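Q: Give me the fold of what follows.
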Amino acid sequence: MKLIVLGLSLSSSWGNGHATTFRALLSAFAARGHEVLFLERDVPWYASNRDLPDPDFCRLAYYSSVAHLDRWAEEIAAADAVMVGSYVPDGVAVGDWVQATALGVTCFYDIDTPVTLAKLARGDHEYLSPEVIPGYDIYFSFTGGPTLIRLEREYGSPQARALYCSVDTGRYHPIDVPKRWDLSYLGTYSPDRQPTLEHLLLEPARRCPDRRFVVAGPQYPDDIDWPANVERIEHLPPADHPAFYAASRFTLNVTRADMIAAGWSPSVRLFEAGACGTPIISDRWPGIEEVFAPGEAIVLADTAADVIAALDAEAGSMGEAARAAVLAGHSAAIRAAQLEHDLEARQHDRADATRKVMA
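A: As a prediction, this is how the structure comes out:
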């Protein structure tokens, strides 16, 4: 199969989780014998922070505008499938162009589904509009559960399928390193995540000055009052993630408000930490129990006291249980097989529909 992806970024993981998600998925997809071309909008903030400029699992090329995509029009027309990702600059125009150009299966991969739907409800069509959704053969969604029904019934998607983030288990695995921190957090600053980070990490840090904490990620405002026992790392390249998790007694998962409301939206950080065998403390949202068993493979915390209680206890086999859950259902290899199956099934559906029309 020839797959062409127009996504936010593959080359740079700076300030976004899309790059690591695409890297894991597409690497595993290519390993199944498929050919992949990734087209990335050339923007200065990623151009100056590229940590994977030359991937070994696909071709990577850059375009400067929607009009510049005409350079790849023949390839896109001939491809078996073309995927457009969320937060792609000029995403509505890109989607219109892809749907008018591609002859194979077209799909949208939303790595931000609850945020996208909240934007659509406000009339914000930054990268997707209601008019373009029915034109995609498949809407692959970071979010599962009732949201999939909503995408089909309210927005007219011909087919909505959950395609959760995943992890490359060849890169993310347990590492034997000394523990540096009692609790870590890895994530770009987000205003709606910050209150939870305050309650579940900064407040425990203030109450436990003898324990060590760390927050890694860019774009945090200068006016945040970081306790003295909270280390800050401005940017942590993906290559350093496994060692970061391995050096953490526990790691914290914090979910954006729209994703908590929608439920069934596991972040890539959950799977990365789990694959590394690091015990996870998380906020609570519908569907998380379908990913990790609470009390067995994850700690669900509502307050600072819940976090402190977890830090005071021994994690036991929690990290091993989280890793087992990831290996059983959330590896990139499993997700790539699912993507292949859904694309091929849609190809067959289209072929059957064409035969019926011609009969």
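
Q: C-alpha from now on. contacts and neighbour counts both.
A: OK.

Q: where do the strands sit along the stretch 201-350 of the chain?
A: Ranges of strands in the stretch 201-350 of the chain, per DSSP state E, counting those that start in this stretch, are 213-216, 230-233, 248-253, 280-282, 299-300.

Q: please give me the structure for this one as well, since I'd like to look at both together:
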Amino acid sequence: MKLVVLGLSLSSSWGNGHATTFRALLKAFAARGHSILFLERDKPWYASNRDLGEVDYCRLELYDSPDDLNRWRGEVAAADAVIVGSYVPDGVEVGAWVQRTAQGVTAFYDIDTPVTLAKLERDDFEYLTPELIPGYDVYLSFTGGPTLRHIEDHYGSPAARPLYCSVDAERYRPLDMPKRWDLSYLGTYSPDRQPTLDRLLIEPARRCPDRRFVVAGPQYPVDLDWPANVERIDHVPPADHPAFYAASRFTLNVTRADMIKAGWSPSVRLFEAGACATPIISDRWDGIDDLFAPGREIILADTSKDVIAALDTDAAEMGRAAQAKTLSGHTAGHRAEELEKWLIEAAESGRETFRTRKSSAA
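A: Okay, the predicted model is just below:
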């Protein structure tokens, strides 16, 4: 299969979770024998923070504007499938161009589904419009559950299919390292996540001055009041994620409000930590118990008291159970197989529609 992907970023993981998702997925997809062209909008904040390194599983090309995409018009037209990702700059114009140009399957890969749908409800068409959705042969969604039916019934998608995030199991694995922190959190600042972070990490840190905590990620306001026992790291490159998790007795998963509302929206951090056998403390949302068994593979916390109680336990066995669950169904290899399945299904559905129309015309 010849695949073209127009995504937010492959070259830089700075301030976004898209790059690690695309890297793991496309590496595994290429391992199944497919060829991939990734087109990324050249942006200064990514240009100054590129951490991809050598890549041999796809061809990465940078473009300056939607008009500049015409340099690859022939390859897009000849591709078996073309995927446009969420948050692509000028995504509406890019998506319309893809739908006009591509001859194969077209797909929208929404790595931010609940956020996207909330934006559409507010008539905020930053990278997708309701009119574009029926023009994509398949809507690949980071969110599963009832949201998929809503995308089909309300927005007219021919096929909404789940394609959760995943982890590169070759890169994310347990490391034998001294524990540096009792509880860690890895994530870019988000105003709607901050109250949960305050409740499940900052407040426990204030109540437990002898324990060590860390918050890693960019864009946190400079005026935030951090307790003395909370270390701040502005950015942890993906190559250093396994060491970060290995140095943590527990790690915290915090979910954005729109994703809690939708449910069935696992963060890539869940699977990264799971693959590293680091015990996970998470906020609570519908569908999380379909992924990890509470009390056996993950700890669900509602209050600061819940977190403090968890920190007093030895959860090494829970970390190993989370690792086993992750490796059994949430690696990049699993997602690449699912992606192949959904693209083939869309291609076959398109051929069947063509045959039906041709028969009716006759």
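
Q: Next, format the strands of the stretch 201-350 of structure 1 as TSV and append mean neighbour count and distance to Gly17 of structure 1.
A: Formatted as TSV, the strands of the stretch 201-350 of structure 1 follow (neighbours: other Cα atoms under 10 Å; distance: least, Cα to Cα, whole Å):
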stretch	mean neighbour count	distance to Gly17 of structure 1
strand 213-216	23	13
strand 230-233	16	16
strand 248-253	26	14
strand 280-282	25	18
strand 299-300	22	23
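
Q: how about those in JSON lines, adding distance to Asp96 of structure 1?
A: Converted to JSON lines, the strands of the stretch 201-350 of structure 1 look like this (distance: least, Cα to Cα, whole Å):
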{"stretch": "strand 213-216", "distance to Asp96 of structure 1": "37"}
{"stretch": "strand 230-233", "distance to Asp96 of structure 1": "40"}
{"stretch": "strand 248-253", "distance to Asp96 of structure 1": "36"}
{"stretch": "strand 280-282", "distance to Asp96 of structure 1": "39"}
{"stretch": "strand 299-300", "distance to Asp96 of structure 1": "42"}
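
Q: out of those strands, nearest to Gly95 of structure 1?
A: strand 248-253 (32.2 Å; Cα to Cα).

Q: Relative to structure 2, what is the average displacement of that closest one?
A: With mean Cα distance after the TM-score superposition for structure 1, strand 248-253 of structure 1 departs from structure 2 by a mean of 0.2 Å once superposed.

Q: Unless I misread the structure, Val82 of structure 1 falls within a strand.
A: Yes: under DSSP: H, G, I helix; E, B strand; the rest coil, Val82 of structure 1 falls within a strand.

Q: Show me what it aligns to in structure 2.
A: Per TM-score structural alignment, the equivalent position to Val82 of structure 1 in structure 2 is Val82.

Q: quick one: contacts for its match?
A: Counting by Cα atoms under 8 Å, 6 or more residues apart in numbering, Val82 of structure 2 touches Leu3, Val4, Val5, Leu6, Val76, Val98, Ala102, Gly104, Val105, Thr106, Ala107.

Q: Max pairwise distance over these: which two?
A: Largest separation among these by Cα to Cα: Leu6 and Gly104, giving 14.8 Å.

Q: starting at the chain centroid, how far to stretch 147-157 of structure 1?
A: Put simply, stretch 147-157 of structure 1 sits 21 Å off its chain's centre (Cα atoms, centre = their mean, to the nearest Å).

Q: in that stretch, what's buried?
A: Thr147, Leu148, Ile149, Leu151, Glu152, Tyr155, Gly156, Ser157 (16 or more other Cα atoms under 10 Å).

Q: Present those residues as TSV; the columns should include distance to Trp72 of structure 1 and secondary structure.
A: Listed next are the buried residues of stretch 147-157 of structure 1 as TSV, based on distance: Cα to Cα, whole Å; DSSP: H, G, I helix; E, B strand; the rest coil:
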residue	distance to Trp72 of structure 1	secondary structure
Thr147	33	helix
Leu148	31	helix
Ile149	34	helix
Leu151	30	helix
Glu152	30	helix
Tyr155	29	coil
Gly156	29	coil
Ser157	26	coil
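
Q: Among the residues you listed, which pair sits farthest apart?
A: Greatest spatial distance in the buried residues of stretch 147-157 of structure 1: Thr147 and Gly156, 12.7 Å, computed using Cα to Cα.
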